[in-house]
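Novice: sequence? don't have it. structure:
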């Protein structure tokens, strides 16, 4: 297990290093004057030179890259040009919205997908299976932003159960419930598409495992069909399901720009959108690097969970 863990950690570090080089090269080494792009065409040469000095653009690229990575490792942070605030502080404030939103959406996705996928597999080629597959196809086809607009129209405009957008924070008069209520509709809009995809994957994986000999043996020993499905089949079918879940959770954290803008949520996605609009490349660079690190870290966690679920993968490594 220690060798398996060491190899995964080394892979994580190497991938993170490559990602940092790609992010830096994409935003720092492209043709054009970054300072002039941030200040606009009407900027004076003096203001452009001052911003270049402030951002360190007058130094060699290798030195700028080393200072950027060294600053993150030592806790030194760059300051946003448009917000005049350290970038980690901006990210920490926005993660208070994006991370709970992603966790809520992932929880809804997991519960719905596992229940529907196992239900469809248990009723293979029957009405229940056809109904779940048709419903999942509709879920895959519906864009999350369009579903978000429909949810706002129904629950906020017509029924007036929740507000149409915005986030009151976690310390308002309603406490935690106020924040949770503000994230319910965005989480549902994000979870619908992800649950539809995961339900189809779960169904296929469960059907494949159900054809194995150990399933017939378990049934012959007197175990109920429900017990076999949830205690034996689902665990053995969980490796491909876990792969999709890891990708989906990373996508929920990194891909919420449109939904956060529909609901006017001050999250990471909206921060990136505003930073691009403000030409604040310092924020864009650090946020993109953080999101890349999140995706790589989630892949590492998924690899470790593989080994816990299926020991054969650990031993073969």
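Specialist: That came in fine, so what should we check first? Keep in mind that what you see is a predicted model, and the values were worked out from it rather than measured.
Novice: make it CA atoms for all contacts and neighbour counts henceforth
Specialist: Fine.
Novice: hey, where'd the helices end up in the stretch 151-300 of the chain?
Specialist: 176-210, 213-220, 225-227, 234-236, 238-254, 257-262, 268-277, 281-309 (DSSP state H, counting those that start in this stretch).
Novice: mind checking how far the closest residue to residue 172 other than its chain neighbours is from residue 166?
Specialist: Nearest residue to residue 172, sequence neighbours excluded (CA to CA, 6 or more residues apart in numbering): residue 178, at 7.1 Å. Going from residue 178 to residue 166 by CA to CA, to the nearest Å gives 11 Å.
Novice: ok, residue 202 next?
Specialist: 34 Å.
Novice: who has more neighbours out of these two?
Specialist: The neighbour count for residue 202 versus residue 166, taken as other CA atoms under 10 Å, is higher for residue 202 (28 against 16).
Novice: which ones are touching the more buried one?
Specialist: 113, 114, 117, 118, 237, 238, 241 (CA atoms under 8 Å, 6 or more residues apart in numbering).
Novice: just these now: which is nearest residue 309?
Specialist: Closest approach to residue 309 among the contacts of residue 202 (CA to CA): residue 238, at 7.8 Å.
Novice: okay, now that closest one: neighbour count?
Specialist: Counted with other CA under 10 Å, the neighbours of residue 238 add up to 20.
Novice: try residue 60
Specialist: 9.
Novice: OK, contacts around the residue nearest to residue 172?
Specialist: Residue 178 neighbours (CA under 8 Å, 6+ apart): 168, 169, 170, 172.
Novice: the first one: neighbour count?
Specialist: If I follow you right, that is residue 168. Neighbours of residue 168 using other CA under 10 Å come to 17.
Novice: skipping adjacent residues, who's closest to it in space?
Specialist: Counting by CA to CA, 6+ apart, residue 168 lies nearest to residue 179, which is 6.2 Å off, once chain neighbours are set aside.
Novice: measure the one you found to residue 103 for me?
Specialist: In terms of CA to CA, residue 179 sits 13 Å off from residue 103.
Novice: what does residue 35 give?
Specialist: The value you get for residue 35 to residue 103, if CA to CA is used, is 37 Å.
Novice: second structure for comparison follows:
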């Protein structure tokens, strides 16, 4: 188990290092300089432009800038915003909890109905519930999230404007929990709809295959009821492939907030990222991308660590195809 844990953590560290390096190089390869966003008289004056670039450290060699950035980022310092001079870490600290709350609500609206419908459709396989679940999941996956968010904003905004952020701005959970949750329910449903559909299909397919397997049929022949056999035997085997899908989808909920937050005007990290790119605020854009990538990788690490609890052979490096051999 220790070796499995070390391998997974090292893998996350390597991927995170590659992500930071790639994002840093891509942003600095842009032909547009952040100095161009300053006052026209500064951007047009070579002397003033050089002075500003020197103050920002943009005239230093790229490897030096990269090593300085990585060193500061490891200490939690992502630099200062080029737009207003505020701390990037401070802005991320204010925006990230909002996006995490939105993502958590979306997970609740996606996972719980997916598990209930997936199990119910297998228990009623071939019936109305099963067919309805399959149709619902296909429709939910086919609806573009951005289009659905706009439609929900227009329809709900006309009939129930109190479910949207009011003119006074977004209310955080600490300020008013009831109002905060009421405002986030609709964006969370829109954000989690596609994840709900894919999890439902994955779990239903895994349970259907598991229920047709020999060990489940043997358990049924020994007198186990359909529900008891599904809960104790089939569900355990069906959760592994579903957990793999869930890790990617739930991690993607955070990146999906970029569109949803901008439609519903939620001041999370998604809206912060879009604003940073529009202003060509490189430190803020890079910090937001790095934070989003880190959370995505951490969620997938958590999913990887759950595998040994469902299948101990995973930690031992034993493949499912060759259960008698160690990898």
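Specialist: Thanks, I have the structure now. Predicted, not measured: the structure shown is a model, and the values here were computed from it.
Novice: quick TM-score on the pair, please.
Specialist: Here the TM-score for the pair of chains, by TM-score structural alignment, normalised by the length of structure 1, is 0.92; 314 aligned residues with a CA RMSD of 2.0 Å.
Novice: residue 249 of structure 1 reaches residue 101, doesn't it?
Specialist: No: taking CA atoms under 8 Å as the definition, residue 249 of structure 1 is not a contact partner of residue 101, at 10.7 Å.
Novice: which one of these two has more residues nearby?
Specialist: Under the neighbour definition other CA under 10 Å, residue 249 of structure 1 and residue 101 were set side by side, and residue 101 has more, 28 against 21.
Novice: the more buried one is in contact with residue 185, isn't it?
Specialist: No: Residue 101 of structure 1 lies out of contact with residue 185 (CA under 8 Å); the separation is 9.8 Å.
Novice: give me the common contacts of the two.
Specialist: Joint contacts of residue 101 of structure 1 and residue 185 (CA under 8 Å, 6+ apart) do not exist.
Novice: so which of the helices of the stretch 151-300 of structure 1 is the most packed in?
Specialist: helix 176-210 (a mean of 22; mean count of other CA atoms under 10 Å).
Novice: distance from that helix to structure 2 after superposition?
Specialist: Once the two models are superposed, helix 176-210 of structure 1 sits on average 1.0 Å from its counterpart in structure 2 (mean CA distance after the TM-score superposition for structure 1).
Novice: again with stretch 301-308 of structure 1
Specialist: Mean deviation for stretch 301-308 of structure 1: 1.3 Å (mean CA distance after the TM-score superposition for structure 1).
Novice: residues in contact with that stretch?
Specialist: 5, 8, 239, 242, 243, 246, 313, 314.
Novice: ok now that stretch, how far from the chain's centre?
Specialist: When C-alpha coordinates are averaged (CA atoms, centre = their mean, to the nearest Å), stretch 301-308 of structure 1 and its chain have centres 18 Å apart.
Novice: that stretch corresponds to what range in structure 2?
Specialist: Using TM-score structural alignment, stretch 301-308 of structure 1 corresponds to residues 302-309 of structure 2.
Novice: what segments of the stretch 1-150 of structure 2 are helices?
Specialist: Under DSSP H, counting those that start in this stretch, the stretch 1-150 of structure 2 gives helices at 2-28, 40-44, 46-56, 62-74, 88-123, 128-142, 145-159.
Novice: the longest one to helix 177-211, inter-axis angle?
Specialist: Angular relation of helix 88-123 of structure 2 and helix 177-211 on a 0 to 180 degree scale: 40 degrees, by axes from the mean of the first three to the mean of the last three CA atoms, to 10 degrees.
Novice: and the third one, by the same measure?
Specialist: Per the same axes, to 10 degrees, the angle that helix 46-56 of structure 2 makes with helix 177-211 is 70 degrees.
Novice: give me the distance from helix 46-56 of structure 2 to the chain's centre.
Specialist: Computed by CA atoms, centre = their mean, the chain-centroid distance of helix 46-56 of structure 2 equals 38 Å.
Novice: and the shortest one, by the same measure?
Specialist: Put simply, helix 40-44 of structure 2 sits 40 Å off its chain's centre (CA atoms, centre = their mean).
Novice: so what secondary structure elements neighbour that helix?
Specialist: Where contact means 3 or more CA pairs under 8 Å, 6 or more residues apart in numbering; DSSP states H and E, helix 40-44 of structure 2 is packed against helix 46-56.
Novice: which neighbouring elements make contact with the helix it packs on?
Specialist: helix 40-44.
Novice: for the helix it packs on, which positions count as buried?
Specialist: Going by neighbour count (16 or more other CA atoms under 10 Å), the buried part of helix 40-44 of structure 2 is 42, 43.
Novice: need the residues that contact that helix.
Specialist: So helix 40-44 of structure 2 is contacted by 35, 36, 37, 48, 49 (CA under 8 Å, 6+ apart).
Novice: of these, buried ones?
Specialist: 35, 49.
Novice: who has more neighbours out of residue 35 and residue 103 of structure 1?
Specialist: More crowded of residue 35 of structure 1 and residue 103, by other CA under 10 Å: residue 35, with 22 against 15.
Novice: from what I see, the more buried one and residue 46 are in contact.
Specialist: No: if you go by CA under 8 Å, residue 35 of structure 1 and residue 46 don't touch, sitting 11.1 Å apart.
Novice: if we can go back for a sec, wait, which of the helices of the stretch 151-300 of structure 1 is closest to residue 79 of structure 1?
Specialist: That would be helix 281-309 among the helices of the stretch 151-300 of structure 1, by CA to CA, at 7.6 Å.
Novice: between that closest one and helix 238-254, how many degrees?
Specialist: Using the same axes, to 10 degrees: helix 281-309 of structure 1 against helix 238-254 is 160 degrees.
Novice: could you check how far helix 281-309 of structure 1 is from the centre of its chain?
Specialist: 9 Å.
Novice: then stretch 122-138 of structure 2?
Specialist: For stretch 122-138 of structure 2 - counting by CA atoms, centre = their mean - the centre lies 28 Å from the chain centre.
Novice: next: stretch 26-42 of structure 1.
Specialist: 29 Å.
Novice: what sits against the residue nearest to residue 168 of structure 1?
Specialist: So residue 179 of structure 1 contacts 167, 168, 169, 170 (CA under 8 Å, 6+ apart).
Novice: return the residue of structure 2 aligned against it.
Specialist: Match for residue 179 of structure 1 (TM-score structural alignment): residue 180.
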